[in-house]
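Trainee: Quick one: sequence and predicted model below, then my questions.
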Amino acid sequence: MLFEKRISKGQRLSNWEADTLSDAQKMYAALDAWACLRIFNELKYRAKVKGG
């Protein structure tokens, strides 16, 4: 659970070397990138608040 959102990890073991990615793989990659950005921004915000 991340920011009250559940992210399925079912696609992480799929064939990422395929010539064409499935729609599910594309969605997984997009959500994974979004989650990383959210985590980064949250940590940056907390450091700013804590560091004043």
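Mentor: Great, that's in hand. Numbers count the residues shown, from 1 in each chain.
Trainee: C-alpha from now on. contacts and neighbour counts both.
Mentor: Noted.
Trainee: Check the secondary structure at residue 21 for me.
Mentor: Secondary structure state of residue 21, per DSSP: H, G, I helix; E, B strand; the rest coil, is coil.
Trainee: and it, how many residues sit next to it?
Mentor: Residues lying near residue 21 (other Cα atoms under 10 Å) number 13.
Trainee: ok, structure two:
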Amino acid sequence: MATEKNQNPAENLVEKAEARSEKIEGKVQEAIGKMDNDSQDVKEGQAKQAEAKKKG
């Protein structure tokens, strides 16, 4: 796997966009879980956000 130093700017931008998309998906899932009182959705949404934070 290439490191950030070896990636071209376009590849880096794609990875950041994917991470941001995953973070948004997690926020939406968490919010829906809170509205529906679904603790599993809240936990999964928070986990997606944490994973996205690690990626970029």
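Mentor: That came through fine. On a predicted model such as this, the values are computed, not experimentally measured, just so you know.
Trainee: What does residue 32 of structure 1 correspond to in structure 2?
Mentor: Under the alignment (TM-score structural alignment), residue 32 of structure 1 maps onto residue 18 of structure 2.
Trainee: where exactly do the helices run in structure 1?
Mentor: 23-51 (DSSP state H).
Trainee: tell me the centre residue of it?
Mentor: Nearest residue to the geometric centre of structure 1 (Cα atoms, centre = their mean): residue 32, 2.2 Å.
Trainee: ok, so what distance separates it from residue 17 of structure 1?
Mentor: Here the criterion is Cα to Cα, to the nearest Å. By it, residue 32 of structure 1 lies 17 Å from residue 17 of structure 1.
Trainee: Next: residue 46 of structure 1.
Mentor: According to Cα to Cα, residue 46 of structure 1 and residue 17 of structure 1 sit 37 Å apart.
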